[in-house]
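> prediction below, plus the sequence it came from.
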Amino acid sequence: MKILHVIANLAARYGGPAQAIMGMTKSLAEMGNEVTIYTTNQDGEGVLDVPLDVPIIKEGVEIRYFPIQNPRVFGTSLPLARRLRSELKQHKYDIVHIHSLYLFHGAVAAHYCRKYEIPYIVRPHGTLDPFLYHRNRKKKAVVELLFENKNLDYASALHYTTEEEKVLARPFITHDRSFVVPNGLYLDDYQDKVVAGSFRMKFPETENKKIILFFSRLNFKKGLDLLIDAYATVASMKDDVHLVITGPDNEGYGETVKGWIQEKGIGDRVTFTGMLTGQEKLQVLKDSDMFVLPSYSENFGISVIEAMICGLPVVISNKVNIFRELIEYEAGEVVNCDSTELAISMMRILDNPDYSEQIIENGKRLVESQFQWSKVGESLNNNYKAILNM
């Protein structure tokens, strides 16, 4: 098959979606498909240093970047639109996979797919979770009237990454054409040997401390208010803990978080590292003792499965959409979006090494059984074929 994926951006600062699409497309290419990604060169307020509208081959996948234009907030790129029109008119692709809603790339890709009768799939990326769906509702309603309702109504299928995401989206969708295929990992990427203690050497304030790790974007939906409140409680009872907050701060939200930390008087017991990738990411995962993600909304949570395969006990909220899988495998603590519950779960792991080891082993088993890209790619491939054979 000739498969086209369209996404607003691929810069690392955008977190899980940018990471997931690379694994997704690589796994499809490994099955013998011709896979292409169209995206923009957007990187925050700047741009990526990449050639424009020139094929770049990365791990068997062709990537074409197009210039981001104003208004940037919508991922606007007229050259991207022109290329889509040209290629889809010529039927260069058998099927198109569109990532996320309410953005320029989705509007034009779905429009030209309908015009030239090419089946397309829409992956909502959690935007149909009620927590996010009702946010900025008036603006979204305008976009829905202009194009998004039509895009969803005429899609060959919607791609959800968890059953929970599908359930949450149901009130806002007029049809049931959908499939559930999760994100995944290439497990070998997490077997690279990193020297234990490498992260702690760079951040000596963590020496002889148990590191509680937050590893995600600094964003309003991530539950950092809950984490700071819960951590302050834990820190008041334990002298040997240190909170590490790792991730990009795309919207300046970190200043708000630092304000909460100062109010709690725990500034010397919290470290911000910024975004870490590659070996540095593995180092912080290797040296940490617990992973916490108390999000108010989380479509999948790829950082959760990264933490599990790296041997960390995890604590997540029941708004992180893989929480049901964690409960089934007894692979971590799942709490309501409540700071008291969060503190209790963190203390339970800190105080019970045997229990911690058990959920670590269960977490690894869960990732190995359900979240490997080889299995994910096969499932995606089968769904594409089913759509094309309809």
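Thanks, I have it.

> all contacts plus neighbour counts: C-alpha atoms, from now on.
Fine.

> sec struct for D249, please.
Using DSSP: H, G, I helix; E, B strand; the rest coil, the structure places D249 in coil.

> outside of whatever helix or strand H105 lives in itself, list whatever touches it.
Assigned by DSSP states H and E, H105 belongs to helix 104-115. The contact list for helix 104-115 (CA atoms under 8 Å, 6 or more residues apart in numbering) reads 6-8, 74-77, 80-81, 84-85, 88-89, 96, 98-100, 119-120, 147-148, 151, 154-155.

> same check, this time on stretch 152-170
Against stretch 152-170 from outside (CA under 8 Å, 6+ apart): 110, 114, 119-126, 128-130, 173-175, 177-183, 299-300, 321-322, 387.

> how about stretch 251-266?
When contacts are defined by CA under 8 Å, 6+ apart, stretch 251-266 is touched by residues 218-220, 224-225, 228-229, 232, 267, 270.

> putting a second one here so we can go through both:
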Amino acid sequence: MLRILQVIASLAPRYGGPSVACPALAKALVRQGASVTVFTTNVDGPGKHELPLGTPQKRDGVQYEYFDGWTWPAEYKFSPALARALFWRVAAFDVVHIYSMYIFSATAAAWACRRHGVPYLLHPHGTLDPYLRRRHALRKRAYEWLIERRNFRHAAAVLFNTPEERRLAEAWLNRIVGSADVPERAVVPVGVEEHWFAPADPAACANLLARFPELTGKQWVIFFGRLSFKKGLDVLARAFAEVARRNPQAHLVVAGPDTEGFGARLCTWLRQAQVLEKASFVGVLNEQQSRALLGAGAVFVLPSYSENFGQAVAEAMACGLPVVISDRVNLCSAVAQAGAGLVVPCESAATAAAIEQILRQPAQARAMGERGRRLVAERYNWQAVADQMLALYQRMALRVRRARAGFSREGHEQPARFGRW
């Protein structure tokens, strides 16, 4: 049985995709016969989750261990307790899956793995997109030079979720590692949970309409996800303003956590365009409410400036909703090839035209929705993803075993790639 450790800074929902993907992947790996442990912290933005620290928690066959983290500096999620656990216990695992970069948990995990000769995989989750690397660029370059360069040079593999994400990262990776051949650069998508394919609960639909009666009888243009700087909310506001002027039945529904204050900015932009009364901010929804929203929507819109995968896009497609996404959402090629929606440049006129096309052609919209459901069911189910990840982990472990055996027979020390530093 393969012993896998996943290390992630936080599982709080405010942090978006990785906090959803990590537990889902862990559960799928357990179903495939692996032993999975997750190390994380209790940090949740400026505060902390009330979680049992130091006591393993078992959920869905996965062992979760939470460690106390510092809320300052908030983005770094410093945790001496996590570092100690990694140092003393990482040698008990066959492979380690490290989420994100420029963050304490990733740095501590990679160092502990090198110290004990355990192969590790780095999972940037889109942070190597040039658009994101330009944000806080000086800080990131210093961190790369001091820390990330060594982390990547000694990694057994780097995981990307789409071919486009890998393409965007190649130049940086070749430069920082000094080779185009190592480490292994794997592409494995994120999966979608089975419950997204289930029909919406009528009670959840009724509850949604009772809370937001202004949605009754309207065509819902849905934004579903974190209200973040990279999501193209300014493009969304301008595009919806154009749509609303020509289509009185169109109504914008904004769902998701607002951890960066962009909800207020979006309100301002919509007010300036005189369409704020045609928008509803429904906040964070639970699973049933989310399915009810997406199942009753007319179109899903995500005009992101950068998106390494687009988890919300896949979930919307699983609910049978046609999508309008920018060409900077890295699922765009799959969406276009499947005919599951419309892919447009990241600008308001093209986004508005695509939304209107779907609103005006319900038969075409239904066909797109069905094609999207098939795409997600065939390509983005967690069982298929777990199979690919297990194969990757096994390749990593096998390379280390072979390297150790070869050097042991020749009477040499371990190669530097699996050494301490």
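The structure has been received and is ready for your questions. These numbers come from a predicted model, not from an experiment.

> about what we covered before: just the buried ones from the contacts of stretch 152-170 of structure 1?
Neighbour counting with 16 or more other CA atoms under 10 Å marks 110, 114, 119-126, 128-129, 177-183, 299-300, 321-322 as buried within the contacts of stretch 152-170 of structure 1.

> which residue in structure 1 lines up with P345 of structure 2?
Here P345 of structure 2 is matched to N336 in structure 1, going by TM-score structural alignment.

> its match and R135 of structure 1: what is the separation?
Applying CA to CA, to the nearest Å, the value for N336 of structure 1 to R135 of structure 1 is 21 Å.

> more crowded one of those two?
Legend: neighbour count by other CA atoms under 10 Å for N336 of structure 1 and R135, higher for N336 (15 against 11).

> returning to what we had before: hang on, isn't the match of P345 of structure 2 packed against N318?
Yes. In this structure, N336 of structure 1 is within contact of N318 by CA atoms under 8 Å, at 5.7 Å.

> relative to F223 of structure 2, how far out is the closest residue to L375 of structure 2 other than its chain neighbours?
Nearest residue to L375 of structure 2, sequence neighbours excluded (CA to CA, 6 or more residues apart in numbering): A338, at 6.8 Å. According to CA to CA, A338 of structure 2 stands 21 Å off from F223 of structure 2.

> tell me which of those two has more neighbours.
When neighbours are counted by other CA under 10 Å, A338 of structure 2 and F223 differ, and F223 comes out ahead with 24 against 14.

> where does the lengthiest helix in structure 1 end up in structure 2?
Across structure 1, the longest stretch assigned as helix under DSSP state H is helix 353-370. Aligned using TM-score structural alignment, helix 353-370 of structure 1 spans residues 362-379 in structure 2.

> give the buried residues for that stretch.
Within stretch 362-379 of structure 2, the residues that qualify as buried are 365-377, 379, counting by 16+ other CA under 10 Å.

> what does stretch 50-61 of structure 1 give?
So for stretch 50-61 of structure 1, counting by 16+ other CA under 10 Å, buried means 52-53, 56, 60-61.

> cool, and stretch 309-318 of structure 1?
For stretch 309-318 of structure 1, a neighbour-count test (16+ other CA under 10 Å) marks 309-318 as buried.

> give me the stretch of structure 2 that it matches.
The aligned range for stretch 309-318 of structure 1 in structure 2 is 318-327, by TM-score structural alignment.

> give me the neighbour count for the residue lying closest to V195 of structure 1 once chain neighbours are set aside.
Sequence neighbours aside, Q283 is the residue nearest to V195 of structure 1 in space, at 7.5 Å (criterion: CA to CA, 6+ apart). Q283 of structure 1 has 20 neighbours, counted by other CA under 10 Å.

> translate Q283 of structure 1 into the numbering of structure 2.
Per TM-score structural alignment, the equivalent position to Q283 of structure 1 in structure 2 is A292.

> using the three-state scheme, assign its match.
Per three-state DSSP, the secondary structure class of A292 of structure 2 is helix.

> show me the contacts for it.
Taking CA under 8 Å, 6+ apart as the test, what A292 of structure 2 contacts is 200-202, 204-205, 208.

> cool, now which of the residues you listed survive the switch to structure 1?
Comparing the contacts of A292 of structure 2 with structure 1 on both residues aligned by TM-score structural alignment, their matches' CA atoms under 8 Å, the contacts found in both are 201-202, 205, 208.

> a markdown table for the residues you listed, including neighbour count and distance to M389 of structure 2?
Converted to a markdown table, the kept ones among the contacts of A292 of structure 2 look like this (neighbours: other CA atoms under 10 Å; distance: CA to CA, whole Å):
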| residue | neighbour count | distance to M389 of structure 2 |
| --- | --- | --- |
| D201 | 14 | 33 |
| P202 | 12 | 37 |
| C205 | 18 | 36 |
| L208 | 19 | 38 |
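
> can you put those in a markdown table and add secondary structure and distance to E260 of structure 2?
Output for the kept ones among the contacts of A292 of structure 2, formatted as a markdown table (DSSP: H, G, I helix; E, B strand; the rest coil; distance: CA to CA, whole Å):
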| residue | secondary structure | distance to E260 of structure 2 |
| --- | --- | --- |
| D201 | coil | 31 |
| P202 | helix | 33 |
| C205 | helix | 28 |
| L208 | helix | 25 |
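
> quick one: which of these is nearest V385 of structure 2?
The nearest member of the kept ones among the contacts of A292 of structure 2 to V385 of structure 2, counting by CA to CA, is D201 at 27.6 Å.

> counterpart of that closest one over in structure 1?
Applying TM-score structural alignment, one finds that D201 of structure 2 aligns to V194 in structure 1.

> may I ask you to confirm that its match is in contact with V284?
No. Using CA under 8 Å, V194 of structure 1 is not in contact with V284, being 9.8 Å away.

> where do the strands of the stretch 51-200 of structure 2 begin and end?
Remark: strands assigned in the stretch 51-200 of structure 2 by DSSP state E, counting those that start in this stretch are 57-59, 62-67, 95-99, 120-123, 157-160, 184-187.

> which among the contacts of helix 104-115 of structure 1 count as buried?
Of those, these count as buried by 16+ other CA under 10 Å: 6-8, 74-77, 80-81, 84-85, 88-89, 96, 98-100, 119-120, 147-148, 151, 154-155.

> so which of the residues you listed belong to helices?
Using DSSP H, these in helices are 80-81, 84-85, 88-89, 151.

> do you know how far E361 of structure 1 is from S379 of structure 1?
For E361 of structure 1, the distance to S379 of structure 1 (CA to CA) stands at 26 Å.

> oh, I was asking about P119 of structure 1
Separation of P119 of structure 1 from S379 of structure 1 (CA to CA): 18 Å.

> got it, and T174 of structure 1?
From T174 of structure 1 to S379 of structure 1 the distance is 24 Å (CA to CA).
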